[in-house]
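Asker: Kindly generate the corresponding structure for this input.
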Amino acid sequence: MVNFNSSEKNINEKESTGKTATENLTGWPYNWWRLMDNYKIGVIPLPLFIIAGILICVEVLVTGKLPSEIVVMVVTCGFFGFLCGEIGKRLPIVGKMGAAAICATFIPSALVYYGILPKPIVVATEKFYEDTHILYLYICCIIVGSIMNMDKKTLIQGFLKIFIPMLCGEIVGMLVGISVGYLLGLNVAHTFFFLVLPIMAGGVGEGAIPLSIGYGDLLGIKDGLSRVLPIVMLGGLTGIICGGILNRIGKAYPHLTGNGKLFPESDNTNTSDKKMLKSEIVIDVTTFASGVLLATLLYMIGMLVKAVTGIPAPVGMLFAAVLVKLISGVSPKVLSGSQVVYKFFQTSVTYPILFAVGVAVTEWKDIIAAFTLTNLTVIICTVVSLVTTGFFVSKKLGMYPIDAAVISCCQSGQGGTGDVAILTAAERMELMPFAQIATRIGGAINVSLSLLILAHVLLKYNLVSIADLIN
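Answerer: Model prediction:
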């Protein structure tokens, strides 16, 4: 039974002394409670974090395997994800420039490559990631929550205007990348098709793989994916670093950023909608559940769109979510539920997801293979010029340049996983809908147009030779 008099006494005491009555008590269980409340690794209280580590070790040592079922993997990915993220946050200087997202992704990849992470953990994580497609649940909840949190005017303006800095950034990035490669003694065609284009191809599934298939058909090379994939990863890594740097610039110069918003809001922007939404926000279990259901239903619509049109499911879902928002298709209470779901996934699921991505799909050996001074120079110059152009063009268009430039970073990202890492480093997960446009649609356009030009212009009229391309 709850003692309301005691609760009221605690509140009154906290107002007068800054502490509750229990905070002044010692011994069991008060010291234990304070340890739980005041010391955390990510979102996990330190005692629970230690217990999680012990249980994982015992499971692996005693049974020699780790179940890939969701209950065990929630603990495992949470433990390692937040541990790697915490390491990144505590690094000097770079800890404030996106190192947490980098460490959460690339430390697990390196641990797998060097055989340090126990094999049962690797096998279980890979199976869990592949069987559940957990990344898509994460992305759909983030996208839907972001869109439902935007006012309609900003949503329309954002989707109409964001293509301009994206296009300008790609043109400048391509020209700079090719020029730098030429100055370093690389063939122009090779620089574009095997260094610059993979960076802007939109990741692995919708970018590197179609690109490598196209190269196999047109150039007769069988190792296209092994050539392209490392460049995609290094481009994504550079994008993460740029996102972290942009975040620091935004903190130093607040007038340049909307902290996840693309446009300054006018005083009368959707005032009635905001008041209605605020009055309807009631956070309970059913509200949260309705937010999850909304996100998953919209993703199923995206899957149907993909089956009919071939458009990636996250993009189809994105358009469906925009339509629902524009026609006010769900109540303010359900909108608030989707925002709670967004916040939960942003704070509690990001680093575990990045750990799973690092173990399951990030190949450390591919990154090492592409780690040459020439490649790095071309990649860094391409991504930096892409992001810088997005910054200044968006500023001319009346957008917040930091936030628009973060979306430009995502143009060099490793698909959906890259978007998660870049936006985490930039602390602007609200931009996920625009990031998906940049990677999915932008990447598809880049790959399709480039392969068409290669097949029907360059090779057809002997403007380049296959030997020059593959070097």
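Asker: okay, CA-based contacts and neighbour counts for the rest of this
Answerer: Will do.
Asker: From V122, how far off is A370?
Answerer: Distance from A370 to V122, counting by Cα to Cα, to the nearest Å: 24 Å.
Asker: Check G145 too.
Answerer: G145 is 31 Å from V122, where distance means Cα to Cα.
Asker: So which of the two has more stuff around it?
Answerer: G145 (29 against 22; other Cα atoms under 10 Å).
Asker: which other residues reach the helix or strand that that one is a member of?
Answerer: With elements taken from DSSP states H and E, the one containing G145 is helix 134-149. For helix 134-149, the external contacting residues (Cα atoms under 8 Å, 6 or more residues apart in numbering) are 129, 155, 292, 294-296, 298-299, 314, 317-318, 321-322, 325, 335, 338-342, 345-346, 349, 353, 416-417, 429-433.
Asker: got the buried residues for that helix?
Answerer: The neighbour-count check on helix 134-149 (16 or more other Cα atoms under 10 Å) flags 135-136, 138-149 as buried.
Asker: chain center to that helix: distance?
Answerer: Chain-centre distance of helix 134-149: 11 Å, with Cα atoms, centre = their mean, to the nearest Å.
Asker: the inter-axis angle of the next helix or strand after that helix versus helix 134-149?
Answerer: Scanning forward in sequence from helix 134-149 by DSSP H and E, the next helix or strand is helix 152-161. Per axes from the mean of the first three to the mean of the last three Cα atoms, to 10 degrees, the angle that helix 152-161 makes with helix 134-149 is 120 degrees.
Asker: Going by neighbour count, list what's buried in helix 152-161.
Answerer: Of all the residues in helix 152-161, those buried under the rule 16+ other Cα under 10 Å are K152, T154, L155, G158.
Asker: For the comparison step, fold the sequence that follows:
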Amino acid sequence: MLLVYTHKLPNNVMGAYGLMFILGIVFGEIGSRVSFIRNWLGGGPIMCIFGPSLMIYFGMLPPESIGLMKDFMKGSPSFFNFFITFLICGAMLSISRRILLQSTLKFLPTVLAAIFGGCILAALGGLVTGYGAVKAVMLLAVPIIGGGVGAGALPLSQIYSQTAAMTTEQMLSVVMPAVVLGNILAILFAIALNRIGKKYPGLTGNGQIMKIDDSELRTALENEKAHRESIPVSIEGLGVGFFISVTFYLAAFAINRFLVPSVHTFVWLILLLTIAKAAKVLPESLEVSTIHWSQTWVKNLLFAALVPIGIAYMNMEQVIAAVSNPAYVIISILTVLGSLLGAGLIGVVLKLFFVESSIAGGLCMANMAQTGDLATLAAAERLELLPYSAYASRIGGSIVLVLAGLLVSAIGLGM
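Answerer: Model (predicted):
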């Protein structure tokens, strides 16, 4: 912090890690130790997101440190792609192949239900508050469930600007507060669902999304997990896990680059890992090594990794401006609640756990894609759901953009 406030923090990866570490430790410890924050506001993960954002709002971080964090998070090379790749690889390979394909096929209907539920409740909220049903859906619901910023708000603003008397930049300033507010609400609802799961254990699989009625299968899965956890961590194994993760990412990137550029790299990454797991492409030793490498980052760097999310993506001025309009807040809450309930209730019909399907299929439709997924799942204490959340953010977000293009031509924006 001496280097930060004397404006001498090195403008490189070492300076970025140093600032992430110290802010992550301080805010993470505050969130974990203060009982009210820990029990009701999401604990350390929430503090690591909102703490740095509030520091910026009150002018407590120098501009060059803010710029360093934003470049580190969103620039090239992107720390976030680096970190999320390890988390996705570990999460996917730790899912039992016996339930991976079943749960994946059942999950898509929950995403569609989340889109429908969010738009329906937003329209009702628009009618009740006088905000307007069309305006509520197009300017609040669609941005909130549209896939975050880079793959959501930015292309959405371009789509909207073609039919409105506004530039893409002006349109972006209209939809961005909804994206930010939806992200915050998704995190808060995730905290609530985590508490509901603790109070009513029958509603949750504690990170496992699919219900397993077969007692023999449940026992086999428990034995499989226990066996995997009994394998000791080795230095060589961590290196192998690093290699496997990078290899899968580059393979997904190659497919995205040469075959279907419009599909996000992380979608291909998840599909490749699903195929590898289902077809037993990797021997157990390589799977376990990749899981150990992923857990090394999660256990040591989660708080630090959330800090640049708060700095780069959480604009408190936009949040304050948004919450000053009661109708805006009510409709945003209804949108996120509708996504949650739509995904959760359809999930129960398809024999998924209500809490897990609500979080991964509903809340991860309403947050800011990968950054929001990480924050939401950390607040819910369910990082195991990261592969499903990525499906919701990317596949669901793409569906929303297509629907937005059709709707804006048919009914306009309601402005």
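Asker: on that earlier part again, what range does the helix holding G145 of structure 1 cover in structure 2?
Answerer: Under TM-score structural alignment, helix 134-149 of structure 1 corresponds to residues 79-94 of structure 2.
Asker: Quick one: average offset of the matching stretch versus structure 1, please.
Answerer: Stretch 79-94 of structure 2: mean distance to aligned residues in structure 1 after superposition is 0.9 Å, counting by mean Cα distance after the TM-score superposition for structure 1.
Asker: tell me which element S408 of structure 1 is part of?
Answerer: helix 401-410.
Asker: In terms of secondary structure, what does that helix contact?
Answerer: helix 163-183, helix 224-252, helix 373-396, helix 415-426, helix 432-436 (3 or more Cα pairs under 8 Å, 6 or more residues apart in numbering; DSSP states H and E).
Asker: same for the last one, what does it pack against?
Answerer: In this case it means helix 432-436 of structure 1. Judged by 3+ Cα pairs under 8 Å, 6+ apart, the packing partners of helix 432-436 of structure 1 are helix 134-149, helix 313-326, helix 401-410, helix 415-426.
Asker: May I see those arranged in JSON lines, with distance to M73 of structure 1 as well?
Answerer: Converted to JSON lines, these look like this (distance: least, Cα to Cα, whole Å):
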{"stretch": "helix 134-149", "distance to M73 of structure 1": "11"}
{"stretch": "helix 313-326", "distance to M73 of structure 1": "24"}
{"stretch": "helix 401-410", "distance to M73 of structure 1": "28"}
{"stretch": "helix 415-426", "distance to M73 of structure 1": "18"}
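Asker: Tell me which of those lies nearest to K96 of structure 1.
Answerer: The closest of these to K96 of structure 1 is helix 415-426. By Cα to Cα, the value is 8.6 Å.
Asker: Identify all contacting residues around the closest one.
Answerer: By Cα under 8 Å, 6+ apart, helix 415-426 of structure 1 touches 97-102, 105, 135, 139, 202-207, 236, 239-241, 243-247, 350, 354, 357, 406, 409-410, 413, 429, 431-432, 435-436, 439-440.
Asker: how about a cut-off of 6 Å?
Answerer: Applying Cα atoms under 6 Å, 6 or more residues apart in numbering, the contact partners of helix 415-426 of structure 1 are 98, 101, 202-203, 236, 240, 243-244, 247, 410, 413, 429, 439.
Asker: do the same with stretch 191-211 of structure 1
Answerer: With Cα under 6 Å, 6+ apart as the test, stretch 191-211 of structure 1 has contacts from I178, G181, V232, G235, Q411, S412, Q414, G415, T439, R440, G443, V447.
Asker: Pick out the most distant pair among those.
Answerer: Largest separation among the contacts of stretch 191-211 of structure 1 by Cα to Cα: G181 and R440, giving 26.1 Å.
Asker: Please pull up the equivalent of A133 of structure 2 in structure 1.
Answerer: Under the alignment (TM-score structural alignment), A133 of structure 2 pairs with V188 in structure 1.
Asker: okay, the helices and strands packed on helix 401-410 of structure 1, which one's buried deepest?
Answerer: Most buried of these, by mean neighbour count (mean count of other Cα atoms under 10 Å): helix 415-426, with a mean of 29.
Asker: Report how many residues lie close to the nearest residue to N187 of structure 1 once chain neighbours are set aside.
Answerer: Among residues not flanking N187 of structure 1 along the chain, D468 sits closest, at 6.7 Å (Cα to Cα, 6 or more residues apart in numbering). D468 of structure 1 has 12 neighbouring residues, counting by other Cα under 10 Å.
Asker: what's the answer for G132 of structure 2, then?
Answerer: Neighbours of G132 of structure 2 (other Cα under 10 Å): 17.
Asker: Of all the helices and strands packed on helix 432-436 of structure 1, which one is nearest G220 of structure 1?
Answerer: For those, the distance to G220 of structure 1 is smallest for helix 415-426, at 26.0 Å, taking Cα to Cα.
Asker: okay, the closest one sits on what stretch of structure 2?
Answerer: Mapped onto structure 2 using TM-score structural alignment, helix 415-426 of structure 1 covers residues 369-380.
Asker: how close does that stretch sit to structure 1?
Answerer: Looks like 0.3 Å for stretch 369-380 of structure 2 (mean Cα distance after the TM-score superposition for structure 1).
Asker: so where do the helices sit in the stretch 1-150 of structure 1?
Answerer: Counting by DSSP state H, counting those that start in this stretch, the segments of the stretch 1-150 of structure 1 that form helices are 4-17, 30-38, 46-63, 70-89, 99-113, 119-132, 134-149.
Asker: Is it possible to get CSV of those helices that adds distance to E170 of structure 1?
Answerer: Shown next, in CSV, are these (distance: least, Cα to Cα, whole Å):
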stretch, distance to E170 of structure 1
helix 4-17, 56
helix 30-38, 46
helix 46-63, 43
helix 70-89, 30
helix 99-113, 24
helix 119-132, 32
helix 134-149, 24
